[in-house]
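A.B. asks: Mind looking at a prediction? Sequence and model below.
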Amino acid sequence: MPAKSKSQQQAAGAALSAKEGEKKVSSLKGASKSMYDSMSKKELKEMASTSQSDKPKHVHKKKDS
């Protein structure tokens, strides 16, 4: 699953670094912590490797009307 925004791609990269032991898990916050807990290393690698070109900085959730 490719990242939908630059922020999501960066969070996946941080979570992947923790999964690979390059970063302390305790340093993760927010989305990266959630991704670390819920995604496999393979999923994180796929999301983190997504190109950032043509991606918005953030994708906001749509509110239900």
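C.D. replies: Yep, that arrived.
A.B. asks: C-alpha from now on. contacts and neighbour counts both.
C.D. replies: Will do.
A.B. asks: And the contacts of the longest helix along the chain?
C.D. replies: Longest helix in the chain, counting residues (DSSP state H): helix 6-19. Applying CA atoms under 8 Å, 6 or more residues apart in numbering, the contact partners of helix 6-19 are 3, 23-25, 28, 31-33, 35-36, 41, 44-45, 47-50, 52, 55-58.
A.B. asks: Next one for the comparison:
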Amino acid sequence: MPATSQAQQKAAGAALAAKRGEIKKSELKGASREMYESMSEEQLEEFAETKRKGLPGKKS
């Protein structure tokens, strides 16, 4: 399932970076922390690879 907003795509990217050890989990806030704890690396990859062009800034 692709991301439905640019904010969701960015949060998934941050959570994915933490899962891979590129950033510390303590640096995550809000939605990215929730995504880190509740989603697998494969799910995060799917959200993070979504193209931002044409997506709204925030999900309404």
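C.D. replies: Nice, I can see it. Just so it is clear, the structure is predicted and the values come from calculations on it, not from any experiment.
A.B. asks: With adjacent residues omitted, what lies nearest to Lys23 of structure 1?
C.D. replies: For Lys23 of structure 1, ignoring the flanking residues on the chain, the nearest one in space by CA to CA, 6 or more residues apart in numbering is Ser17 at 5.5 Å.
A.B. asks: Asp37 of structure 1 - how many residues pack around it?
C.D. replies: 12 (other CA atoms under 10 Å).
A.B. asks: Ser53 of structure 1 versus that one, what's the distance?
C.D. replies: Asp37 of structure 1 sits 27 Å away from Ser53 of structure 1, going by CA to CA, to the nearest Å.
A.B. asks: again, but for Ala18 of structure 1
C.D. replies: When Ala18 of structure 1 is compared with Ser53 of structure 1 (using CA to CA), they lie 25 Å apart.
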